[in-house]
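Visitor: Predicted model, plus sequence, below.
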Amino acid sequence: MTDDLARRARRILLANWRRGFTVPAQGLYPHQWSWDSAFIALGLRHLSPVRAQRELESLFGAQWADGRVPQIVFNPAVPADAYFPGPDFWGPGVRQPSTGLVTSGLVQPPVHALAAWEVHRADPVTSARRGFLRRLYPRLRLWHEYLLGRRDLGGDGLVCVIHPWESGLDNSPSWDEPLSRITPVAPATFVRRDLGHAGAGERPTDLDYGRYVRLAADYRDAGFADALASSAFAVEDPLTNALLSAGETALAAMAEEIGADPAPHRRRAGALTDSLVAELYDPGEGLFFARDAHTKTLLRRRTVGGLAPLVVPDLPVVEELLKTARGEHFRLGEVSPVPSYDLTAADFEGARYWRGPGWFNTGWLIWHGLRGHRHEDLAGGLRDGMLAAIRVAGFREYVDPITGAGHGSDDFSWTASVALDLLAVPAADGRAA
């Protein structure tokens, strides 16, 4: 069964490869997505370390001059109207002069440094021969500097996302309150391509989508300027900041490997962790919450983003966070993957995008964090549970954590990649083989 699962996962990644990068899935997602490529690289390293390196190199080939790594790199071989919002929506300002590539103007969570370091470790000899770290390290550093500088909109040392799509957890209930202030565009003004590939009950509502389009258009029309005054939606997100802290630790390791100074990265990782705990952690709840940068109030919805800081190596509140993860709201060790939203919430929806389903990429982050904090039994149980969920539902985009039913796109690349990475670890054991 394990060999069959690995074979199916490899077949999906090969089918979704597009001359230098991997699409998340055929149909709904015909382009390159930023954090998808990072998770995909984690699995590709078991199939071909060189291909995993190329996945990240391709993405960073579309990096903007200001350092941002775009949410989407559009495939010129795909019709412009195959996905909305597509290249025509973003306008001429997103065409990169050095490559001619067209991208979106938004970003996604910074999991790239963590992925790059794991890819290097998979085959250090080939990585060194190709100069992988030497070429990617300065681009990763510039990406982090963009976030730490331009996106500290609240002035608290934390990064803001200025659109729900930037959080990766696009339709999370955490965003309902700040989104309620946004006037949506009329549904008749755009065509939702996503509903041609998944049922309406699995996707964001028209009201939410209208607000997403409004925010994206306003950011485009403001010339992609990063300022609190011009960002109607500005949220300090625990997942984004946790990944940035973990990424700075990964950059420190890269710096040592190539003979650069790791000290600045260690300082930034420590400062980010301190701010994350001081500003976004609620000790009474044992959970991290997003915070509205405009009102300075915590957005008190229990989501998987509040558990994501487990990925931070030196997190001081691990045991408290694990107590919450194992409790009634997430039931770590009982249901798998980890639900994206509080299982006890009245508005929990097991089939709707980020409002309840379990996702394999966020499950991987928690698994990786459990291993790093030496909770091998919990990590092994989560690993086995995620693989069992894939065996039942297939390589789906997300699954109902209660029923196990698969939802969203099929043959999803990061699900296949996570499966390959988990299969590289022995059963019921969180430690590497």
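Guide: Cool, the structure landed. Numbers count the residues shown, from 1 in each chain.
Visitor: contacts, neighbours, all on C-alpha from now
Guide: OK.
Visitor: May I have the residues that are in contact with residue 309?
Guide: Each residue near residue 309 by C-alpha atoms under 8 Å, 6 or more residues apart in numbering is listed here: 238-239, 242-243, 288, 315.
Visitor: Tell me where the protein has strands.
Guide: In the chain, strands defined by DSSP state E lie at 32-33, 72-73, 160-161, 235-236, 281-282, 287-288, 290-292, 297-299, 398-399, 406-407, listed in chain order.
Visitor: picking up where we left off before, which one (most neighbours) among the contacts of residue 309?
Guide: Counting neighbours by other C-alpha atoms under 10 Å, residue 242 leads the contacts of residue 309 with 31 neighbours.
Visitor: How about that residue: what's its closest non-neighbour residue?
Guide: residue 309 (4.9 Å; C-alpha to C-alpha, 6 or more residues apart in numbering).
Visitor: And for residue 267, the neighbour number?
Guide: Neighbours around residue 267, by other C-alpha under 10 Å: 15.
Visitor: make that residue 131, sorry
Guide: 12.
Visitor: then this one, side by side with the first:
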Amino acid sequence: MTSLLETPAPAAADGLTLRRGAARVLLANWTGTSTVPSRGLYPHQWSWDSAFIAIGLRHLSVRRAQRELESLVGAQWADGRLPHIVFNPAVPLDAYFPSPDFWRSSSAGATTGAPAGTETSGIVQPPVHALSAWLVHSADPEASRRRGFLPRLYGRLAAWHDYLAGPRDLGSGGLAAVVHPWEAGMDNSPCWDGPLQRVEPSVPSSYRRADLDHGQPAERPTDLDYGRYVRLAGDYRDRFYADSGEKHAFAVEDPCFNALLIVSEHALAQIATATGADPARHERRAAQLTDALVARLWSPAEGMFLCRDLVGDELIPERSIAGLVPLIVPGLPRDLVDALLGTAAGTGFRLGEVPMAPSYDFTGNAFDGSRYWRGPAWFNTNWLLERGLREHGQTREADRLRTSMLTAAGACDFAEYVDPLTSQALGTRDFAWTAALTLDLLAAAQSSEVTGRTTGPTNGVRT
């Protein structure tokens, strides 16, 4: 039987239809200053969503892509953190939980630098932002220079990275730590099952889940897991969002989070050069983070990176796609790259055989092909894998994955995530980063057709 990966690239007419569909989603989700991930399930601005969305928006409107990132960094805290949600005050409180009255950022976060005039969450998400900013700039450097786009973002992005490399180095090993599963972006990953066992869940009667108003319970986190998420967030708030010197019930070094920090440091070095600043400190930090990533999170036995539980100071024996994302890191030792490629193509992830890589090992005990981050395939993580394959010269495999992602995006109405075997749509539809990354893949495919060549390694930040 022919694999979806072996189907030809979308014909020009189909590509045009796909582009129009993706553009429709982004236009419908635009609020005037930023883009919501979806109108129903996620009615505010999310941090790493906006970074991915801007990458796609640059192919429609560079000005709007710039605005996407500018609106996010406008809510930055004085300590450098970029909050994972920036709340729209026009949205009713009961439309999403945890809502602004739960986080209480302007009061509970006052001592740690939360803005007084904008309500946000108090936690963060993976640092894709400098990479996104560089790609947006590269789409139209002249327009970027006219608006002073990079000079206005550079200091804020540098402060964001300083926060992650400073107060968030909770393990003192040179990597940034997350203090809540939501911070890793892969909220419901089986990687968190072990560490979450230590957390007493909040009483269900103390909150109401708004996500079940828009999603199927079988596709969302369980009530038990959600209760633990609420407890962790509430405890962090009650400690005034302090990091250093605190005893965190959940503290994990995540390979995807840190790989994105490394690639964004490389991007920040390019931004520094473009703005007349010294790129050396960013290049130095990227190298140090890469060494720490290998030293602390590489598992030779598994042939991939694993998460480290800082409370027990041990690797977590769960294989998620987070452990493959470091393929995007330039300069990884060749033996590690070869091992990662072998693991990606093996029975756990079956990259090259199934349409897209699952979020969790097919053979893992906790695999669930339809439940949030416990098996379904996501477009953002596969977009990262596609870049990683190209970074290390695997252009044929990257082309196959790109074609498969474009086929799936059109068939699933730009779903939030899909079944990794069938590409059946799961989660909410008209999801913004699915549409945005579809536009980016289409643009790359068109560029390859025009030039007759595929992109290769360019220090992790090819345009």
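Guide: Received, thanks. All of these numbers come straight from a predicted model, not from anything done at the bench.
Visitor: Can you pull the TM-score for these?
Guide: With the length set by TM-score structural alignment, normalised by the length of the first structure, the two chains reach a TM-score of 0.97; 433 aligned residues with a C-alpha RMSD of 1.5 Å.
Visitor: now, which of the contacts of residue 309 of the first structure sits nearest residue 123 of the first structure?
Guide: Among the contacts of residue 309 of the first structure, residue 243 lies closest to residue 123 of the first structure (C-alpha to C-alpha), at 23.2 Å.
Visitor: Need the counterpart of that closest one in the second structure.
Guide: Using TM-score structural alignment, the equivalent of residue 243 of the first structure in the second structure is residue 260.
Visitor: Settle this for me: its match is touching residue 126, isn't it.
Guide: Yes - shown here, residue 260 of the second structure and residue 126 form a contact pair, counting by C-alpha atoms under 8 Å, at 6.8 Å.
Visitor: the helices in the stretch 151-300 of the first structure, which residues?
Guide: Taking DSSP state H, counting those that start in this stretch as the criterion, the stretch 151-300 of the first structure carries its helices at 176-179, 206-221, 238-258, 263-280.
Visitor: closest one to residue 104 of the first structure among these?
Guide: Proximity to residue 104 of the first structure (C-alpha to C-alpha) singles out helix 206-221 among the helices of the stretch 151-300 of the first structure, at 9.2 Å.
Visitor: Show me how far that closest one is from its chain's centre.
Guide: Centroid separation for helix 206-221 of the first structure versus its chain: 20 Å, with C-alpha atoms, centre = their mean, to the nearest Å.
Visitor: Superposed on the second structure, what's the mean shift for that helix?
Guide: By mean C-alpha distance after the TM-score superposition for the first structure, the fitted helix 206-221 of the first structure averages 0.2 Å away from its aligned residues in the second structure.
Visitor: Can you name the residues in contact with that helix?
Guide: 85, 90, 105-106, 163-165, 179, 182-187, 225, 231-233.
Visitor: for stretch 399-411 of the first structure, same thing?
Guide: By C-alpha under 8 Å, 6+ apart, stretch 399-411 of the first structure touches 12, 25-26, 28, 197-198, 202, 335-339, 350-351, 356-359, 389, 392-398.
Visitor: Swap in 7 Å and give it another go.
Guide: Contact with stretch 399-411 of the first structure is made by 12, 25, 198, 202, 335-337, 339, 350-351, 357-359, 389, 393, 395-398, as judged by C-alpha atoms under 7 Å, 6 or more residues apart in numbering.
Visitor: And the buried ones among those residues, selectable in ChimeraX?
Guide: Here is the ChimeraX command that picks out the buried ones among the contacts of stretch 399-411 of the first structure, judged by 16 or more other C-alpha atoms under 10 Å:
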select :12,25,202,335,336,337,339,350,351,357,358,359,389,393,395,396,397,398
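Visitor: so of the contacts of stretch 399-411 of the first structure, which ones are in helices?
Guide: Those of the contacts of stretch 399-411 of the first structure mapping onto helices are 12, 389, 393, per DSSP state H.
Visitor: For the second one, which residues are in contact?
Guide: Contact criterion C-alpha under 7 Å, 6+ apart gives 336, 404 as the residues in contact with residue 389 of the first structure.
Visitor: roughly how far apart are it and residue 310 of the first structure?
Guide: 22 Å (C-alpha to C-alpha, to the nearest Å).
Visitor: Give the equivalent position in the second structure for the residue nearest to residue 242 of the first structure.
Guide: Per TM-score structural alignment, residue 309 of the first structure is aligned with residue 326.
Visitor: now swap in residue 161 of the first structure and tell me
Guide: Counting by TM-score structural alignment, residue 161 of the first structure lines up with residue 178 in the second structure.
Visitor: Residue 353 of the first structure now?
Guide: Residue pairing (TM-score structural alignment): residue 353 of the first structure is matched to residue 372 of the second structure.
Visitor: Surely its match and residue 220 touch.
Guide: Yes - assessed by C-alpha atoms under 7 Å, residue 372 of the second structure is found in contact with residue 220 at 5.3 Å.
Visitor: And these two? Which one has more around it.
Guide: residue 372 (26 against 19).
Visitor: What residues does that one make contact with?
Guide: 188, 219-221.
Visitor: same thing but 10 Å
Guide: When contacts are counted by C-alpha atoms under 10 Å, 6 or more residues apart in numbering, residue 372 of the second structure touches 186-189, 217-222, 359, 378, 416-418, 426-427.
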